[in-house]
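J.: Predicted model and sequence follow; I will ask about them next.
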Amino acid sequence: MESLKGRDLLSLADLTVAELHSVLSLAIQLKSGMRKLQRRKVLGLMFSKASTRTRVSFSVAMYQLGGHIIDLNPSVTQVSRGEPLVDTARVLGRYLDAIAIRTFEQKDLETFASYAEIPVINALTDREHPCQVLADLMTVQECFNRMAGLTLTYLGDGANNMAHSLLLGCAMVGMNIRIATPSQYPPNPEIVEQAKAIAAGKTEVIITDDPAEAVQKSHVLYTDVWASMGQESEADDRIPLFMPFQVNDSLLAKADDDAIVLHCLPAHRDQEITDGVIEGVRSRVWDQAENRMHAQKALLASLLSDD
């Protein structure tokens, strides 16, 4: 993993296919106890959005690597008083060994990374959520003992960060990816084209507004909230439009007999997913959530390697 030392992760596409597989392999080894690594470094967490899993999983992962975290909540730093982002980036780059940033605009993340001479990790932006997809792919690998040749169907808001990162991640590991979304909410066309280029015709990259067709024989059904952070005012208006895309027993019955269900959480039960499905025998949501810690531990160990 020498090639990842000191690098940023702003998008899944920042990794090569080989590097992605290496991170996932290391995550599985760390989870099983086959490997134990120590990275006595300091990770900063700069989160402008609410977080449970991302904040706690990064914190525990860093602790288990023998390192420390510093919570850099923007509301208690000079960023909240108007200090230019580039100035903050220059200074924190001299104090910390790495920083994970959770913010709205991808361009702010990219600006920070261009001025901070330390690894910068995308802990979620409106455009992408790469660390979540590392955990998602790890969960699929654990469940099926493979990823290549499987089909993942994402149902819901095609314009959100999960749809974007799943498009890239699935294409990279040779999985078919179907995005089932109302026609008013298509994914970013640049990311769709990027995923198609990665897939190179070897796997499907399909965008559709037909949820029943999209889930046919799918191995993984995936959903997320219908209104992401910052879109709460639209939530009630979106419900009637998105209801046909709800992950429920009827849609699940059309998928592969061994299909699993994933949700990145938090979930609005009986909206994007029914309570029965998220608590059902096909759900792997809690394994998926646990794997955030293991996947991010592997990522941190790789970026902060002393080897």
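T.: Alright, I've got the coordinates.
J.: C-alpha from now on. contacts and neighbour counts both.
T.: Noted.
J.: Pull out the buried residues from the longest helix that the chain contains.
T.: In the chain, taking DSSP state H as the definition, the longest helix is helix 285-303. Judged by neighbour count (16 or more other Cα atoms under 10 Å), helix 285-303 contains these buried residues: 285, 287-289, 291-303.
J.: What helices and strands are in contact with it?
T.: Packing contacts for helix 285-303, counted by 3 or more Cα pairs under 8 Å, 6 or more residues apart in numbering; DSSP states H and E, involve helix 17-32, helix 53-64, helix 130-144, strand 260-263.
J.: Please compare the first structure with the one that follows:
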Amino acid sequence: MISFYGKNFLKEYDFNKHQLETLIDLAEDLKTKEKHGIPHRFMSGKHIALIFEKQSTRTRSAFTVAAGKLGANVEYLNKNDMQLGAKESVEDTAKVLGTMFDGIAYRGFEQKTVEALGEHANIPVWNALTNEWHPTQMLADFLTIKEYLGTYHGKTVTFVGDGRNNVAHSLLITGAILGVNINIVAPESLQPTLSVQKLAKDLQHQSGSKSLITSDVEKGIKGSDVIYTDVWCSMGEEDALEERYNLLHPYQVNQALVDMTGKNTIFLHCLPAIHDTTTDVGQLAYEKFGVHGLEVTDDVFRSGYSKVFEQAENRMHTIKALLAATCGDVY
């Protein structure tokens, strides 16, 4: 039996293929238990801290609900509640919280912050998103692919859009670990950093998977089992909307693009999505560019092959597995 207890999850390659697959399988099992009302309170009496420097809907909700269903208590700490890095160092904060809590989730900007928490807290620390990586999202993504395609092994997942953001980087690395082919279709100026591409290549030697980084939409899309996209402006980049639109509008996921796959595919998006004009950003895009959606059209987003809300639900099930395995009594 794999021992996860006490381990950090700061980036995807903290865990090997067998460990990641064990977490995905455990999430599937816990999801089944929940659907059948089978108790699984593996964290009764435990306390976890959520340190969130960035806004969140799915991630905060998933950690809070997952911990509650496992029997743990949650304390939410936003950037205004603490002195993290301002009047108190990350190291000192980690040592203090590590004496009071049983685990810490961090969602913020710099990877070095979550790495420092992981080094000094002496309890499990989980990366709930940094500018560089989004590992808990990956667990949900590959569980969703497994549910709807039967397996992720040997499948081709194609990310379309801003290929140098945290989700694209995490997909590239996680696919390389799990043996999933990952295509990144993006303009040359928005392709994954060379260091991430090199790491993926090194990992692919072990798993046998392949990657394709290209600006050619048709070449990158053909044969894809999964089409995946994300917002064109990540948090803090909203001022770059016009620049990003000019670069990325040829990479919008619409029905014509999906048809290029030449096969039945599923659509994924980590959300939130700008797919209509019902949001402030969607309305601004309509006023500036005359479009009714940005990275994805509404018909694709609402289609039968779109699994975005099932993917969102799986954030909770996979985070529950992560918490239970690293901080609970499941193993």
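T.: Looks like it came in fine. Bear in mind the structure is a predicted one, so any value in this text is a computation, not a measurement.
J.: Show me how far the longest helix of the first structure is from its chain's centre.
T.: 10 Å (Cα atoms, centre = their mean, to the nearest Å).
J.: residues in the second structure aligned with that helix?
T.: Here helix 285-303 of the first structure aligns to the second structure at residues 308-326, judged by TM-score structural alignment.
J.: how much does the matching stretch stray from the first structure?
T.: With mean Cα distance after the TM-score superposition for the first structure, stretch 308-326 of the second structure departs from the first structure by a mean of 0.3 Å once superposed.
J.: who touches that stretch?
T.: Contact with stretch 308-326 of the second structure is made by 4-8, 23-24, 26-28, 30-31, 42-43, 58-59, 61-63, 65-67, 70, 124, 136-137, 139-141, 143-144, 267-271, 301, 330-331, as judged by Cα atoms under 8 Å, 6 or more residues apart in numbering.
J.: out of the helices and strands packed on helix 285-303 of the first structure, nearest to residue 184 of the first structure?
T.: Closest to residue 184 of the first structure of these is strand 260-263 (Cα to Cα; 22.0 Å).
J.: Identify each buried residue in the helix or strand following the closest one, please.
T.: The first helix or strand that comes after strand 260-263 of the first structure along the chain, using DSSP states H and E, is helix 275-278. For helix 275-278 of the first structure, burial by neighbour count (16+ other Cα under 10 Å) applies to 277, 278.
J.: mean per-residue distance, helix 275-278 of the first structure to the second structure?
T.: Mean for helix 275-278 of the first structure is 0.5 Å (mean Cα distance after the TM-score superposition for the first structure).
J.: How far off centre is that helix?
T.: 22 Å.
J.: Can you list the helices and strands that it packs against?
T.: Checking 3+ Cα pairs under 8 Å, 6+ apart, helix 275-278 of the first structure ends up next to no helix or strand.
J.: Identify the residues contacting that helix?
T.: Under Cα under 8 Å, 6+ apart, the answer for helix 275-278 of the first structure is 247, 248, 249, 261, 269, 283, 285.
J.: With adjacent residues omitted, what lies nearest to the fifth one?
T.: What it means is residue 269 of the first structure. residue 275 (5.3 Å; Cα to Cα, 6 or more residues apart in numbering).
J.: That neighbour -> the second structure?
T.: Match for residue 275 of the first structure (TM-score structural alignment): residue 298.
J.: Please report how far residue 117 of the second structure lies from residue 272 of the second structure.
T.: Going from residue 117 of the second structure to residue 272 of the second structure by Cα to Cα, to the nearest Å gives 28 Å.
J.: For the stretch 101-250 of the first structure, just list every one of the helices.
T.: 106-115, 130-144, 161-173, 189-199, 211-214, 235-242, 249-252 (DSSP state H, counting those that start in this stretch).
J.: on that earlier part again, the contacts of helix 275-278 of the first structure: which two are farthest apart?
T.: Counting by Cα to Cα, the most remote pair of the contacts of helix 275-278 of the first structure is 249 and 285, 16.0 Å apart.
J.: matching residues in the second structure for stretch 234-249 of the first structure?
T.: Against the second structure, stretch 234-249 of the first structure falls on residues 240-255 (TM-score structural alignment).
J.: end to end, how far does the matching stretch reach?
T.: 26 Å.
J.: Pull out the buried residues from that stretch.
T.: 241, 244, 245, 247, 248, 251, 252, 253, 254.
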